[in-house]
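In: Take a look and give me a structure for this.
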Amino acid sequence: MNESSKNKPHLLLVDDDKSLLRLLTIRLEGEGYQVTAVEDGNAALRKLQNDAFDVVLSDLRMPGLDGLSLFEEIMGIRKDIPVILMTAHGTISDAVAATQRGVFGFLPKPVDHDELRTLLQKALSQSQAAQPGEWAKSIVTRSQDMLNVLDQAYRIAQREVSVLISGASGTGKELLANAMHQASDRRDKPFVAINCGALPENLLESELFGHAKGAFTGAVAAHPGLFREADGGTLFLDEIGDMPMTLQVKLLRALQERQIRPVGSSKHVDIDVRIISATHKDLLKEMEEGTFREDLYYRLNVVNLKLPSLKARSEDIPLLARSLLQQSAQRHGVNVSQFSDDAMQLLVKSSWPGNVRQLVNVVEQCVALTQTPVVPLHLVEQALSATKQSWPTLTEARDAFEQQYLNKLLKMTDGNVTRAAELAGRNRTDMHKLMKKHDLDAGDFR
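Out: Next up is the predicted model:
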């Protein structure tokens, strides 16, 4: 696509009448549209898999895949795209059947160009209204579920309330939090993020609240901490479900009093931050098991936004794949512009257990390995196979190590919880909580 066509509305024109196809293409291009013209429904589907279109304009009666069948196929991959059908054999019953099934509009042939112009303008208004605003330009989507989340997020961003974003690993929780920051009145102040499961408790406390000089060994200078770094802006607490209980108490106090006390200091510091937190865990279950404080949960979860998995928004996969491909190609300075049709079909059909993060990795691998401008099927198959056993997040790796460690410890002590707690440097209560977290019973080791 050249630079001048980037901002033009992109129409997919489908008709088995070659002369009409040429005529409509000339007229519509003359009115400022970018037009891709194909002669049958199957060719249209292939184009839809690999290009972004604002509107589809199709003949109703065509050999093979007719207009209504094409519409049904389009709804399976791009639920939000307006489809307009044309026919020389139109009847009232055809129009009623088409509109009842969700077709945007119906035009009789010969096509009245004023009617077509009006209908296209209405269709484009619907298509463009479904796009995320400038505040969320980093989020690529046409999925209605995702657009609903963005609509909620935009309205909530205007208010000073705490937000909890829930969703599986790799669904883009930090991306959404950053977009909400951009949509808020705090956009000119810092957006600061920290993964609460990535640091041991003492370091996490120091990172969040800061520390005074000499507060502990190695504290050769005072550290302001992330609360003060985010002053006036937004602090994003990722994987809040992994925060240790003792720190949960301190966080709750900070939120209630709007003050923090740096480690090793006797002075309190006023804070002005908006908290957005995120988790892949079921915090209600964590509360029941005693590993997450109920009062903190309700303080953080004033509004809950749930991000869908990538599989649940499969209509976004072609858009995301193309966008990521373009970004990666530019970053690495390589000439690769698109996926082959069968490669894109495989991407759309895959299950994506690692969500968008896994898709990013697949695209990066394809860009690194491809030797042609079009990414072939076998490279996508290879990249998918390599990421199937996806690299665990730090939290997942830590949990796996923790479980193995407890198993060995309980075996060494023959299930003596008191002795195991001593060896681990924990008290007995903490040890019981950890055992419960990993479904371990001391009796199984005696």
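In: going forward, measure contacts between C-alpha atoms and count neighbours the same way
Out: Fine.
In: I'd like to know which elements the host helix or strand of residue 156 is packed against.
Out: If you go by DSSP states H and E, residue 156 is part of helix 144-157. Where contact means 3 or more CA pairs under 8 Å, 6 or more residues apart in numbering; DSSP states H and E, helix 144-157 is packed against helix 173-183, strand 303-306.
In: Now tell me what touches the longest one from outside.
Out: Helix 173-183 is contacted from outside by 135-136, 138-139, 153-154, 157-158, 165-167, 187, 191, 193, 233-234, 236, 238, 276, 278, 307, using CA atoms under 8 Å, 6 or more residues apart in numbering.
In: hmm, which of those residues are the buried ones?
Out: 135-136, 139, 153-154, 157, 165-167, 187, 191, 193, 233-234, 236, 238, 276, 278, 307 (16 or more other CA atoms under 10 Å).
In: among these, which are in strands?
Out: Using DSSP state E, the subset of these located in strands is 165, 166, 191, 193, 234, 236, 238, 276, 278.
In: any chance of the residues you listed in a markdown table, with distance to residue 402 too?
Out: Shown next, in a markdown table, are those (distance: CA to CA, whole Å):
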| residue | distance to residue 402 |
| --- | --- |
| 165 | 26 |
| 166 | 24 |
| 191 | 32 |
| 193 | 25 |
| 234 | 32 |
| 236 | 26 |
| 238 | 20 |
| 276 | 27 |
| 278 | 22 |
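In: one more to line up against the first:
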Amino acid sequence: MNGQVIFIDDEAAIRQAVQQWLELSGFSVRTCDSAQQALNLIDRHFAGVVISDVRMPGIDGLSLLEQLVALDAELPVIMVTGHGDVPMAVQALRQGAYDFIEKPFTPERLLDSVRRAQDKRRLVCENRQLREQFQRKDRIESQLLGVSRAMETLRRQVLELAGTSVNVLLRGETGSGKERVARCLHDFSRRAAKPFVALNCAAIPETIFESELFGHESGAFTGAQGKRIGRIEHADGGTLFLDEVESLPLAQQAKLLRVLQERTFERLGSNRSIQVDLRVISAAKPDLLDEARAGRFREDLVYRLNLAELHIPPLRERREDIPVLFEHFAAQAAERHGREAPALAPAELAHLLGHDWPGNVRELINAAERHALGLSGHSSPPASDQSLAAQLEAFEAQCLHKALQQCRGNIGEVMALLQLPRRTLNEKMQRHGISRQDYLPAGAEDD
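Out: From the prediction side, this is the model:
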């Protein structure tokens, strides 16, 4: 396909002729008989070209042009008229029209204008996408901290999935940051302006689970005073995050499956169906298919929840992130308590890198808070059984990451800072899977 076109004209014969011409040339064409119909189809993300007659009942072409320019000043709009009105053509071009074509026109004249307009629109959309990618990359790096390859991969996967509406299953150990990842999937999606509703399935007693999830009407059960909006209804238009979803009672699993299949549900005590539009992100520690084989989870629900799966790496598998995370959380804690965070001594850093962190990021946050309060000496994490060589490797990788970040990818400055020759630096970066490109300023080119 060469691109998308929306053609507006109140004459059916002209709409049909133009549609045939453009489709024979490989364009995807949508015709409208009024400006209002077209406005309902177009937003700032429309990647095509608009062609509109000028003289139409209701909203005329110039009024439509005014509204489209206000929506997106870079949207190519080609105006068509059969009246040969030169002042009108000048006015349309001044208002932001891309081109002005007089009836009767040949297919070649129209196709030439549409092709040029589509080329322009493609460049505009590509440049916007690149800018948005840089902006999103900067923003997500402040949300999902870490310099390890595992975290770079996770950030890329989150941004890719955030642009879709598929349900996502997060797998990871306790404290690894599953809710933070779920929040990023919501915040970087088109649902970001709508609610993000989190529910820990293991924390809700089974007796009130249905009411919590689906809500209830007044008098639905003893003690039900007044109507209650459930979590599903509250998440309408946004995202529902089900943490520890393996703890979801079997009876509620069947009802959740129906919501995902039919996009409707009923409050407890009501027969009225309510439509809902939501994305479900769930998190689990065990393999849900293993839970299904054991009879504790519905297999059909697993496939509905797990259209895409993300693995959240434990902290022990990304040790080079430990100093960055520790410094960040210690600085936050110090600011909360109105004091300066004490410097991290080499021996303390060695302890941090040597610990296996069974509680993952949550445990690290606790250690950073104690450090900020001057209590870290009372709770230094014990050294793990990891070899000295492995601990030194993790520390070396962290030093490289920090130097590249500080020097914004300038290899000459990194060589001077770390006092390393170019060949040695290259070998170390290659061994740790570190790319200079990841540290260059946005828009800079690698040499």
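In: Of the helices and strands packed on helix 144-157 of the first structure, which stretch is the most buried?
Out: Comparing these by mean neighbour count (mean count of other CA atoms under 10 Å), helix 173-183 comes out on top with a mean of 22.
In: Mean per-residue distance, that one versus the second structure.
Out: Overlaying the second structure shows helix 173-183 of the first structure at a mean distance of 0.5 Å from the equivalent residues (mean CA distance after the TM-score superposition for the first structure).
In: Onto which residues of the second structure does that helix map?
Out: Residues 178-188 of the second structure are where helix 173-183 of the first structure lands when matched by TM-score structural alignment.
In: and what of stretch 193-201 of the first structure?
Out: So stretch 193-201 of the first structure sits over residues 198-206 in the second structure, by TM-score structural alignment.
In: what does stretch 250-264 of the first structure give?
Out: Taking TM-score structural alignment, stretch 250-264 of the first structure hits residues 255-269 over in the second structure.
In: and if you look at stretch 67-84 of the first structure?
Out: Using TM-score structural alignment, none of the residues of the second structure align to stretch 67-84 of the first structure.
In: for stretch 294-303 of the first structure, same thing?
Out: Counting by TM-score structural alignment, stretch 294-303 of the first structure sits on residues 299-308 of the second structure.
In: Mind listing what's buried along that stretch?
Out: 301, 302, 304, 305, 306.
In: export those to CSV and tack on secondary structure and distance to residue 381 of the second structure?
Out: Below are these laid out as CSV (DSSP: H, G, I helix; E, B strand; the rest coil; distance: CA to CA, whole Å):
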residue, secondary structure, distance to residue 381 of the second structure
301, helix, 40
302, helix, 38
304, helix, 41
305, helix, 37
306, coil, 36
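In: Please name every helix or strand in contact with the top helix by length along the second structure.
Out: Ranked by residue count under DSSP state H, the longest helix found in the second structure is helix 107-143. For helix 107-143 of the second structure, the packing partners by 3+ CA pairs under 8 Å, 6+ apart come out as helix 12-24, strand 49-53, helix 149-162, helix 178-187.
In: got JSON lines for these, with distance to residue 398 of the second structure too?
Out: Shown next, in JSON lines, are those (distance: least, CA to CA, whole Å):
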{"stretch": "helix 12-24", "distance to residue 398 of the second structure": "56"}
{"stretch": "strand 49-53", "distance to residue 398 of the second structure": "49"}
{"stretch": "helix 149-162", "distance to residue 398 of the second structure": "12"}
{"stretch": "helix 178-187", "distance to residue 398 of the second structure": "23"}
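In: Nearest to residue 416 of the second structure, out of those?
Out: helix 149-162 (24.6 Å; CA to CA).
In: The first structure: matching residues for the closest one?
Out: The aligned range for helix 149-162 of the second structure is 144-157, by TM-score structural alignment.
In: Same question for stretch 389-407 of the second structure.
Out: Aligned by TM-score structural alignment, stretch 389-407 of the second structure falls on no residue of the first structure.
In: Contact partners for residue 308 of the second structure?
Out: Per CA under 8 Å, 6+ apart, neighbours of residue 308 of the second structure: 166, 167, 168, 169.
In: returning to that earlier point: can you list contacts of the match of stretch 193-201 of the first structure?
Out: Residues from elsewhere that reach stretch 198-206 of the second structure (CA under 8 Å, 6+ apart): 231, 240, 241, 242, 243, 244, 245, 246, 247, 248, 249.
In: How far away from the center of its chain is it?
Out: 25 Å (CA atoms, centre = their mean, to the nearest Å).
In: ok, now stretch 366-384 of the first structure?
Out: Per CA atoms, centre = their mean, the centroid offset for stretch 366-384 of the first structure relative to its chain is 23 Å.
In: Same question for that stretch: list its buried residues.
Out: So stretch 366-384 of the first structure, judged by 16+ other CA under 10 Å, has buried residues 366, 367, 370, 374, 375, 376, 377, 379, 380, 383, 384.
In: what does the longest helix along the first structure correspond to over in the second structure?
Out: For the first structure, the longest helix by residue count, based on DSSP H, is helix 394-412. On the second structure, no counterpart of helix 394-412 of the first structure exists by TM-score structural alignment.
In: number of nearby residues for the nearest residue to residue 294 of the first structure once chain neighbours are set aside?
Out: Take residue 294 of the first structure and drop its neighbours on the chain: the residue closest to it by CA to CA, 6 or more residues apart in numbering is residue 287, 6.0 Å away. Counted with other CA atoms under 10 Å, residues neighbouring residue 287 of the first structure total 16.
In: would residue 287 of the first structure count as being in a helix?
Out: Yes - counting by DSSP: H, G, I helix; E, B strand; the rest coil, residue 287 of the first structure falls inside a helix.
In: That one touches residue 296, doesn't it?
Out: No - using CA atoms under 8 Å, residue 287 of the first structure makes no contact with residue 296, being 10.0 Å away.
In: now the strands: where do they sit in the first structure?
Out: Remark: strands assigned in the first structure by DSSP E are 10-14, 34-38, 55-59, 83-87, 105-108, 163-166, 191-195, 234-238, 259-260, 269-270, 274-279, 303-306, 338-339, 374-375.
In: Which of the ones you listed sits closest to residue 121 of the first structure?
Out: So among the strands of the first structure, strand 55-59 is nearest, using CA to CA, at 10.0 Å.
In: so that closest one versus strand 83-87, what angle?
Out: If you take axes from the mean of the first three to the mean of the last three CA atoms, to 10 degrees, strand 55-59 of the first structure sits at 20 degrees to strand 83-87.
In: For strand 55-59 of the first structure, which residues meet the burial criterion?
Out: So, applying 16+ other CA under 10 Å, buried residues of strand 55-59 of the first structure: 55, 56, 57, 58, 59.
In: Give the other helices and strands that it contacts.
Out: strand 10-14, strand 83-87, helix 113-129.
In: Residue 265 of the first structure is nearest to which of these?
Out: helix 113-129 (51.9 Å).
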